[in-house]
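[1] just to be clear, the model below is a prediction. Sequence and coordinates:
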Amino acid sequence: MIKRSLLLITGLISLLLGIAGVFLPLLPTVPFVLLAAFCFARSSERLHRWLLNHPWFADALANWEQKKAIRKGLKRKAMLLSSLSFMLSIALVPLLWVKILLLVLLLTLLLYLYRLPELEDSP
């Protein structure tokens, strides 16, 4: 019971962070939504079904769940928007060590995204 409650709370928080990531440049959306789907699958069948059928997330979640891949266009968009967001942050941050940390995080994220299997975009 406690484990299920913790998974449900973690899923809800992850979903909120994922939705916020749609609007906030440095907050990623996809990892939080994937974590929410994982948590909901183990804690709430109703929320898991809702998330899998949600118009914003259904396609990406289905592709990830079934094929462990994302659409080529989504991958490019994620890489471009992440790069722009990180570069803006690097330009605005005054501390050198934070700039270096952000650059390392950006390169790590881009490498991760680059290595993800991709699906052809549907017409």
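    Sure, I can see it. Residues are numbered from 1 along each chain as shown.
[2] when you work out contacts or count neighbours from here on, use the C-alpha atoms and nothing else.
    Will do.
[3] so how far is residue 64 from the residue most central in space within the chain?
    Residue closest to the mean C-alpha point of the chain, counted by C-alpha atoms, centre = their mean, is residue 30 at 1.7 Å. In this view, residue 30 and residue 64 are 10 Å apart by C-alpha to C-alpha, to the nearest Å.
[4] swap in residue 71?
    Applying C-alpha to C-alpha to residue 71 and residue 64 gives a distance of 9 Å.
[5] the two - which one has more neighbours?
    Higher neighbour count among residue 71 and residue 64: residue 71, with 19 against 16, using other C-alpha atoms under 10 Å.
[6] all strands for the protein, in order.
    Along the chain, the stretches classed as strands by DSSP state E are 70-71, 118-119.
[7] before we go on, here's another structure to hold up against the first:
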Amino acid sequence: MLKRTATLLWRALAVVCIVAGLVGVLLPVVPTVPFLLAAAWAAGRGWPELEARMLAHPRYGPPIVRWRERGAVPRRAKWFACVGMACSGALVWLTPLPLWFKVALPSVLLCVGIWLCSRPDE
């Protein structure tokens, strides 16, 4: 019973991540590949058939495989992500949000950008 529940939860997480990835295909602001990486990870724990289909996908399979093998991120994706995070961090200063948030968000984005740029290129 517990194993079946865990399998269903992994499958549900995989489906939610795939749906979020599909939203990313339609909306350029939402990333696609990170959600598909998470979906493949979850599918690998509860839905091996779906994981195999994702890895075999002609467009999205290779980035998942490269990430799993080397933690590689394409240079173009790094640039887009860093520019997007820089714009978001700058735009937050134009909003009426509290000062702590105006400092915290760009700080987190900077840390993510540094980590992302430290990943190997494809």
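    Perfect, thanks for sending it. All values reported here derive from a predicted model rather than from experimental measurement.
[8] just say which of the strands of structure 1 is most tucked in.
    Mean neighbours per residue, mean count of other C-alpha atoms under 10 Å, is largest over the strands of structure 1 for strand 70-71, with a mean of 20.
[9] that one packs against which elements?
    Packing partners of strand 70-71 of structure 1 (3 or more C-alpha pairs under 8 Å, 6 or more residues apart in numbering; DSSP states H and E): helix 58-67, strand 118-119.
[10] thinking again about what came up before, the strands of structure 1 into JSON lines, with extra columns for distance to residue 108 of structure 1?
    Formatted as JSON lines, those follow (distance: least, C-alpha to C-alpha, whole Å):
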{"stretch": "strand 70-71", "distance to residue 108 of structure 1": "18"}
{"stretch": "strand 118-119", "distance to residue 108 of structure 1": "18"}
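[11] from residue 98 of structure 1, how far out is the equivalent of residue 21 of structure 2 over in structure 1?
    Here residue 21 of structure 2 is matched to residue 18 in structure 1, going by TM-score structural alignment. Applying C-alpha to C-alpha, the value for residue 18 of structure 1 to residue 98 of structure 1 is 24 Å.
[12] cool, and residue 60 of structure 1?
    Distance from residue 60 of structure 1 to residue 98 of structure 1, by C-alpha to C-alpha: 32 Å.
[13] which of these two has more residues huddled nearby?
    Neighbours were counted for residue 60 of structure 1 and for residue 98 using other C-alpha under 10 Å; residue 60 has more, 19 against 13.
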